[in-house]
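# build me a model from this:
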Amino acid sequence: MIAVTGASGQLGRLVIESLLSKTSSENIVAVVRDPNSVPEFVAKGVEIRHADYNDPASLVKALKGIDKLLLISSNAVGQRTPQHKAVIDAAAETGVHLLAYTSLLKADTSPIFLAQEHKETEALIKESGLNYTFLRNGWYTENYTMGIAQALEGKAVYNCAGQGRLTTAPRAEYAEAAAVVLTDETDQHLNQTYELGGDSSYDLSDFASEIGKSAGTDISYVNLKEDDFKSALIEAGLPEGFAGALADAGTGISNGWLVDESKTLSKLIGRDTTPMKQSVLEAFQAL
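Alright, predicted model coming up:
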C-alpha cells in the first residue's frame, strides 16, 4: 500500500492522480485532515484515511499496513519539524518500508530560511533508521506564472533575485517524479537524495520577457533590495513572515541556491520537463 500525506493539497492531489495512472486505486491511501475534502478520490476507489500532523495517534492509525509513504512537507512554516517528526515516528512504529519526503533543493547546505526545517526533517528521517528517498524539489514554475495578471497590470515583474538563475518545472512534474519513486518495484530509490529541477535555466528578466511576448507588450524585471521587496509583498497583502521568507528566497536565488542542472527530474519522469516559456504561454492563455 502507498500512502500520501497532505493528499488534499495542491501537490498531494497531483501525486494521487499520477499514482492512479501507474497503479490500481486499491493500492493508494490518501491521508487527509478532512476526509470530505477529496470526494473525487473516493469516486475513483482511493482509500481515504484521516490524520493530522498535530495528532500523533491519528498518524499511527492512518499508517497501519502502509509499505511506502510520501510525506509532503507541511505548509505550517515554523512548525514543520515537530509535525514531520510525528509522521516519521508513526512510520517507524508501523513498519513503513520506504519514506519519501518532499524537501528543497540543496536543503542540507542552503542558507535559505525555508531550507532549515527541511534540513532538520532529513536529519530526523536518517536518525529514525527508515529507508528514505529525499525529493529535493526546486521552485514550481507556478510560483511565478500565478503572478502574470499582476505583472501585466503593473507592466513589470518585481523581485530581489537579481540575475540569479532558476530551474523550475510545473508542480505536476514533481508530483509525477514522486509517483515514479513510490511505484517502483525495485529498491533502486532506497536511501537516495534527488536534486530536482527543470531542464533549462532562466532568470526573472527572461521570465518577464516571455510574458511580454505572450501579451505583445513590454514587461520589465525590476530588481529590488530584499527589504524593499518584503515591504512590497506586505503592502500587497501577504503576512509579514511569509513575505520575509519569499524575499529571503529571492536573495537565495540571486546567489544560485535554486538552480540545479542535473536533469534528474526529467530522468525520473522519462521525458523533458516543460520549458518556462511554454508554461507562461499556457498561463497567459488561461487568463
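
# going by C-alpha atoms from here, please, whenever you check contacts or count neighbours.
Noted.

# is it true that Y158 touches F229?
Yes - judged on Cα atoms under 8 Å, Y158 makes contact with F229 at a distance of 7.5 Å.

# how close does G252 sit to G216?
For G252, the distance to G216 (Cα to Cα, to the nearest Å) stands at 31 Å.

# so between the two, which is more surrounded?
Between G252 and G216, G252 has the larger neighbour count (other Cα atoms under 10 Å), namely 20 against 9.

# ok, now which ones touch the more buried one?
P111, I112, A161, L258 (Cα atoms under 8 Å, 6 or more residues apart in numbering).

# turn those residues into JSON lines, columns for distance to A86, neighbour count and secondary structure.
Formatted as JSON lines, the contacts of G252 follow (distance: Cα to Cα, whole Å; neighbours: other Cα atoms under 10 Å; DSSP: H, G, I helix; E, B strand; the rest coil):
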{"residue": "P111", "distance to A86": "25", "neighbour count": "16", "secondary structure": "coil"}
{"residue": "I112", "distance to A86": "24", "neighbour count": "21", "secondary structure": "coil"}
{"residue": "A161", "distance to A86": "35", "neighbour count": "27", "secondary structure": "coil"}
{"residue": "L258", "distance to A86": "28", "neighbour count": "25", "secondary structure": "coil"}
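
# next, give me the two most distant ones among the residues you listed.
P111 and A161 (14.6 Å; Cα to Cα).

# one step back: now the contacts of G252 as TSV including distance to V87?
Shown next, in TSV, are the contacts of G252 (distance: Cα to Cα, whole Å):
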residue	distance to V87
P111	25
I112	24
A161	34
L258	27
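
# just the closest of the residues you listed to T133, please.
Out of those, the member with the shortest distance to T133 (by Cα to Cα) is L258, at 19.6 Å.

# okay, now the closest residue to that closest one other than its chain neighbours: neighbour count?
Spatially, and ignoring its direct neighbours in sequence, L258 is nearest to L166 (5.7 Å; Cα to Cα, 6 or more residues apart in numbering). By other Cα under 10 Å, the residues close to L166 number 27.

# where's L166 relative to I2, distance?
Using Cα to Cα, one obtains 32 Å as the distance from L166 to I2.

# I have a second one here; can you model it like the first so I can compare?
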Amino acid sequence: MSIVVTGATGQLGRLIVDSLLRRGVPADRIVALGRDTDRLADLAGRGVVTRQADYDDIESLRAAFAGAEKLMFVSGSEVGRRAAQHHNVVTAAKETGVGLVVYTSIVKADTSDLLLAAEHRATEAEIRASGLPYVLLRNSWYLENYTGQLATYRQHGVAGAAGDGRVSAATRADYAEAAAAVLTTEGHTNRVYELGGAPFTLAELAGEVSRQTGAEVGYTDLPVAKYTELLVAAGLPEGYAAVIADGDRGQARGELEVAGDDLATLLGRAPATLAEAIRAAL
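Here you go, the predicted structure:
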C-alpha cells in the first residue's frame, strides 16, 4: 500500500513529497504523479515511484491510484475546468478503493463567495458524497504570492483592493508539511482544517517591505474594477486579473483570515511569518 501524491510536478505537490521523505516514509511507498513524468526523474532517482496521470484522463487516474492507501489530492490549477477534472479524480479514487483522500481546498470553502471557492466547494461536496474517508485542508493564500513581487513593490509600491482586510497567508512549505503530517499520523479522518499563518493587511505588508529594504513602500487601495484594470495594464490576462482582484475583494470582507491555530497544531510549531518570508526572499 502506498501514499499517492497528485500534481507532484507542481510546487506544492513536490514539497509534499519532500516532506514525506523527511518524515521517514520509505521512498518506494510514495507514488508521485504528473502529466510529464520526465519532470519527476529526480524523484525516481531517489527511489520514489512515478506514474503518469492527467486529471482529464480518468483511465490514467485509475491506473495511477492502484494500490493507494492514501491519496494526496492536490487541487488542479486550471480555473474553470477543475470541477470536471476533480470529478474524475474522485470517481477514480472511489473505483480503486482508496483508503483516505486528503484534498487541498480553499479557506472557508463552504461559506466563501470568492470566485475561486466555487469549484473547491463543489469538490468538497463530491468527496463527501462519495463515501470515501477524507481530510479537507483549506489553505489560505501563499506568502510567495507577495514575496515574489518584492522588486515590483520596491519600484511601484503595493497596490490592491483589500482595504484593511487581513490575509492569513503561509508558505507553501508549511502547507506541505501540514499535509505530510496528516498523511503520516492518525486521528484526522473526516476532519476539516482551516489553515493559515499570522494575518496581515496589505498596508502592513508594505510597511514590512519598507522596514526590511529601506525603501519607501506604500499601499494604494483601489476599487476592485480599477485594480483589475491595473493588473491587465501590467500584462495579466483579463480573466486572471479578475480572479486576483476578486481575492482582494474577499480579503476586505474577511474571507482570507483564518481563526484558530490549525496550521500551527499540525506543524507542532508556529508557521513562518510574513517578516521571516520576506527576509528569506531578500
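
# the residue nearest to L258 of the first structure -> the second structure?
L166 of the first structure maps onto V167 of the second structure when the alignment is built from TM-score structural alignment.

# and P35 of the first structure, by the same measure?
By TM-score structural alignment, P35 of the first structure lines up with T37.

# and the closest residue to its match other than its chain neighbours, how many neighbours?
Leaving out its chain neighbours, the residue that sits closest to T37 of the second structure by Cα to Cα, 6+ apart is Q52, at 5.8 Å. Q52 of the second structure has 17 neighbours, counted by other Cα under 10 Å.

# residues contacting the aligned residue in the first structure for Q52 of the second structure?
Aligned against the first structure by TM-score structural alignment, Q52 of the second structure finds its counterpart in H50. By Cα under 8 Å, 6+ apart, the residues touching H50 of the first structure are V31, V32, R33, D34, P35, S58, A62.

# please repeat the previous calculation with a cut-off of 10 Å.
T5, A30, V31, V32, R33, D34, P35, N36, S58, L59, K61, A62 (Cα atoms under 10 Å, 6 or more residues apart in numbering).

# same thing with A30 of the first structure?
By Cα under 10 Å, 6+ apart, the neighbours of A30 of the first structure are 2-8, 12-13, 15-16, 38, 41-42, 46-51, 62.

# state the distance from the residue nearest to the spatial centre of the first structure to D203 of the first structure.
Residue closest to the average C-alpha location in the first structure (Cα atoms, centre = their mean): N137, at 5.6 Å. Counting by Cα to Cα, the separation of N137 of the first structure from D203 of the first structure is 18 Å.

# for L196 of the first structure, same thing?
For L196 of the first structure, the distance to D203 of the first structure - Cα to Cα - is 17 Å.

# who has more neighbours out of those two?
L196 (33 against 17).

# what about the strands in the stretch 51-200 of the second structure?
68-73, 100-106, 134-139, 158-160, 191-195 (DSSP state E, counting those that start in this stretch).

# okay, these in a markdown table with distance to L266 of the second structure next?
Formatted as a markdown table, the strands of the stretch 51-200 of the second structure follow (distance: least, Cα to Cα, whole Å):
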| stretch | distance to L266 of the second structure |
| --- | --- |
| strand 68-73 | 16 |
| strand 100-106 | 14 |
| strand 134-139 | 11 |
| strand 158-160 | 31 |
| strand 191-195 | 9 |
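
# and what about I48 of the first structure, helix, strand or coil?
strand (DSSP: H, G, I helix; E, B strand; the rest coil).

# state the distance from it to S74 of the first structure.
Taken as Cα to Cα, the span from I48 of the first structure to S74 of the first structure is 19 Å.

# more neighbours, the two?
When I48 of the first structure and S74 are compared for neighbours, I48 comes out ahead with 23 against 17, by other Cα under 10 Å.

# map S25 of the first structure across to the second structure for me.
That one, S25 of the first structure, aligns with A27 by TM-score structural alignment.

# from D56 of the second structure, how far off is the nearest residue to its match once chain neighbours are set aside?
Closest residue to A27 of the second structure apart from its sequence neighbours, by Cα to Cα, 6+ apart: V48 at 4.6 Å. Going from V48 of the second structure to D56 of the second structure by Cα to Cα gives 24 Å.

# run a quick neighbour tally on the residue nearest to A27 of the second structure.
Neighbour tally, V48 of the second structure, other Cα under 10 Å: 20.

# likewise N75 of the first structure?
By other Cα under 10 Å, 10 other residues sit near N75 of the first structure.

# show me the contacts for it.
Counting by Cα under 10 Å, 6+ apart, N75 of the first structure has contacts G6, G9.

# how close does the aligned partner of S220 of the first structure in the second structure sit to Y103 of the second structure?
Matched to the second structure by TM-score structural alignment, S220 of the first structure sits across from G218. Separation of G218 of the second structure from Y103 of the second structure (Cα to Cα): 37 Å.

# run the chain-centre distance for stretch 126-140 of the second structure.
Mean-position distance between stretch 126-140 of the second structure and its chain equals 15 Å (Cα atoms, centre = their mean, to the nearest Å).

# buried residues, it. List them.
E126, I127, L132, P133, Y134, V135, L136, L137, R138, N139, S140 (16 or more other Cα atoms under 10 Å).

# in a markdown table: the residues you listed, plus distance to A180 of the second structure.
Output for these, formatted as a markdown table (distance: Cα to Cα, whole Å):
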| residue | distance to A180 of the second structure |
| --- | --- |
| E126 | 23 |
| I127 | 20 |
| L132 | 19 |
| P133 | 17 |
| Y134 | 14 |
| V135 | 12 |
| L136 | 13 |
| L137 | 11 |
| R138 | 14 |
| N139 | 14 |
| S140 | 17 |
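
# any idea which of the residues you listed is closest to A245 of the second structure?
For these, the nearest to A245 of the second structure is S140 (15.5 Å; Cα to Cα).

# my guess is the closest one contacts R166, does it?
No - with contact defined as Cα atoms under 10 Å, S140 of the second structure does not count as touching R166 (11.1 Å).
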